[in-house]
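In: Show me how the following folds:
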Amino acid sequence: MEQNVGGFDRTARLVGGPIVALVGILALLQFVPVGTAVGAALLAVGLVVFGTGVTQFCLLHRLLGINTCQR
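Out: This is a model prediction of the structure:
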């Protein structure tokens, strides 16, 4: 896989992903009153965003022809 996530994009994913996942976990534990489905969705999105930051590869970026990785 060719890396296509870098710079500020990667930093935002590495910081924002866990925050979104944490809100999802809190929603699933009913500390945030948004519902179980929203909590599960937030957890999934947060994990995917964090994963794309770690691997530096985003399938959506590839499909759209976006490359923020400077080499």
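In: CA atoms for contacts and neighbours, from now on please.
Out: Fine.
In: Does anything pack onto the longest helix along the chain? Which helices or strands?
Out: Assignment by DSSP state H gives helix 7-28 as the longest helix of the chain. Helix 7-28 sits against helix 36-55, with contacts defined as 3 or more C-alpha pairs under 8 Å, 6 or more residues apart in numbering; DSSP states H and E.
In: and the helix it packs on, which residues are buried?
Out: Using 16 or more other C-alpha atoms under 10 Å as the test for burial, helix 36-55 gives 36, 39-53.
In: now the other sequence, so there's something to compare against:
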Amino acid sequence: MKANVGTIDRVLRILVGVLLIALTLTGIIGLWGWIGLVPLATGVVRFCPLYPLLGISTCKR
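Out: Here you go, the predicted structure:
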């Protein structure tokens, strides 16, 4: 896996993921908030499996 998620993209993914999970744990939103695991995971590992299919890379390397 080659990194394809840049710094700003990574930070936003992690923030959105944590926010969705926190909202789910506090009961503000329903179980669909666990979808926050996806952006959190892709932000942590710096790889989005959808990006190569679309020919996108936000990573400068």
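In: Any idea which residue is closest to the centre of the second structure?
Out: Centroid check for the second structure by C-alpha atoms, centre = their mean gives Pro39 as the closest residue, at 1.8 Å.
In: Can you tell me what that one aligns to in the first structure?
Out: Applying TM-score structural alignment, one finds that Pro39 of the second structure aligns to Val49 in the first structure.
In: List the contacts of the nearest residue to Ile14 of the second structure once chain neighbours are set aside.
Out: In space, and not counting its chain neighbours, Ile14 of the second structure is closest to Leu40: 4.6 Å by C-alpha to C-alpha, 6 or more residues apart in numbering. Leu40 of the second structure is in contact with Arg13, Ile14, Leu15, Val16, Gly17, Val18, counting by C-alpha atoms under 8 Å, 6 or more residues apart in numbering.
In: distance of the fourth one from Gly55 of the second structure?
Out: Counting by C-alpha to C-alpha, to the nearest Å, the separation of Val16 of the second structure from Gly55 of the second structure is 23 Å.
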